[in-house]
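Visitor: Give me the fold of what follows.
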Amino acid sequence: MKRFTHVAFLLFIILSAISCDKSAIDGEWDDNIHLSEKNITISAEANKVLITTKGTSWWIAGILLYDDSDYDISDTDTTQEDFLIETEDFSIERKNTKEIHVSMTQNNTGSERTLTVSLQAGNYFDGFQVHQSAN
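Guide: Here you go, the predicted model:
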């Protein structure tokens, strides 16, 4: 009986050790957006930039300007293949599912402006920043 207990315990330890898979973390997704650029710097003049994606099932999770102005985008369905978000400082347009067109007005603030756009696709989060120089 003592030998059976030892064998059973040893078998339990071996099975426990081989059943653990530490190669993948729960909730960790691979990049399914594939942004062409994540950090863009533009001059203080009015500018446009084009960012492309390989993934098509992403949406905008949030937009910040100056790291403190969170824009309400609840009126725009950013899961659509084409949409337009316009403000007095910038516009973001999705075209043909895989193109993000960002326009920034001239920066007359005297300090750098940073537009941060957060994207999500399933449980994967990514984003890009457009840094506009001061005038």
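Visitor: can we go C-alpha only for contacts and neighbour counts from here?
Guide: OK.
Visitor: Isn't Gly127 up against Ile100?
Guide: No: counting by C-alpha atoms under 8 Å, Gly127 stays clear of Ile100, with 11.5 Å between them.
Visitor: how many neighbours does the nearest residue to Ile42 once chain neighbours are set aside have?
Guide: Among residues not flanking Ile42 along the chain, Gln132 sits closest, at 4.9 Å (C-alpha to C-alpha, 6 or more residues apart in numbering). Gln132: 23 surrounding residues under other C-alpha atoms under 10 Å.
Visitor: residues in contact with Gln132?
Guide: Contacts for Gln132 (C-alpha atoms under 8 Å, 6 or more residues apart in numbering) come out as 41-44, 107, 112-114.
Visitor: Could you also give me the structure for this next sequence, so I can compare it with the first?
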Amino acid sequence: MIETTKNTIFAIGTLLLLFSCSNNDDNTKPAILGCNMPNIIDLSENEVQFKSEGDSVTITTGSQNWSLSEIQLEGKPQYNLAKVDVIAPTFIVQDSVFTVERRDRNELYIKMSENKTDENRKLLITLQQGNCFDGIRVEQVKKS
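Guide: Okay, here's the model as predicted:
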């Protein structure tokens, strides 16, 4: 009798646990942990293709309150952002391969030098606003 009661309580507890967990209402896009407004930065573009000769793009944002979180080249962090005021209304991050410039609160300029390698180059720029993150993926084609 006691064993049956324990099993019943366990079964009810398991069912309550399973049904109390909810899934994201929008099944097309997974929820970002801690971010209740996934598109808060509102980038004009998330993916950009650059020519091998060198290229640039200006990305606009719908929000003004974002900051630069990280820059990766080929999947590796590329720049010590401690040297940059990443929340300032304007800043420039320069490297031998890329330039990332916040020209005003709603405009981010990205430039890459000529790709002289036999591989495509991938640059990822991550922006943050509160607990929300968004990114711009730049792929620069290899030399012809």
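Visitor: ok, back up a step: tell me which two in the contacts of Gln132 of the first structure are the farthest apart.
Guide: For these, the maximum inter-member distance is 12.7 Å, found between Thr41 and Asn107 (C-alpha to C-alpha).
Visitor: if I look at those two, which residues touch both of them?
Guide: 132-133.
Visitor: Let's verify Gln129 of the first structure: helix, strand, or coil?
Guide: strand (DSSP: H, G, I helix; E, B strand; the rest coil).
Visitor: Which of Thr41 and Asn107 of the first structure has more residues huddled nearby?
Guide: More neighbours surround Asn107 than the other of Thr41 of the first structure and Asn107, with 19 against 13 (other C-alpha under 10 Å).
Visitor: Can you find the partner of the residue nearest to Ile42 of the first structure in the second structure?
Guide: Counting by TM-score structural alignment, Gln132 of the first structure lines up with Gln140 in the second structure.
Visitor: got it, and Glu88 of the first structure?
Guide: Glu88 of the first structure maps onto Ser96 in the second structure, by TM-score structural alignment.
Visitor: Look up how far Cys21 of the second structure lies from Ser56 of the second structure.
Guide: Ser56 of the second structure sits 45 Å away from Cys21 of the second structure, taking C-alpha to C-alpha, to the nearest Å as the criterion.
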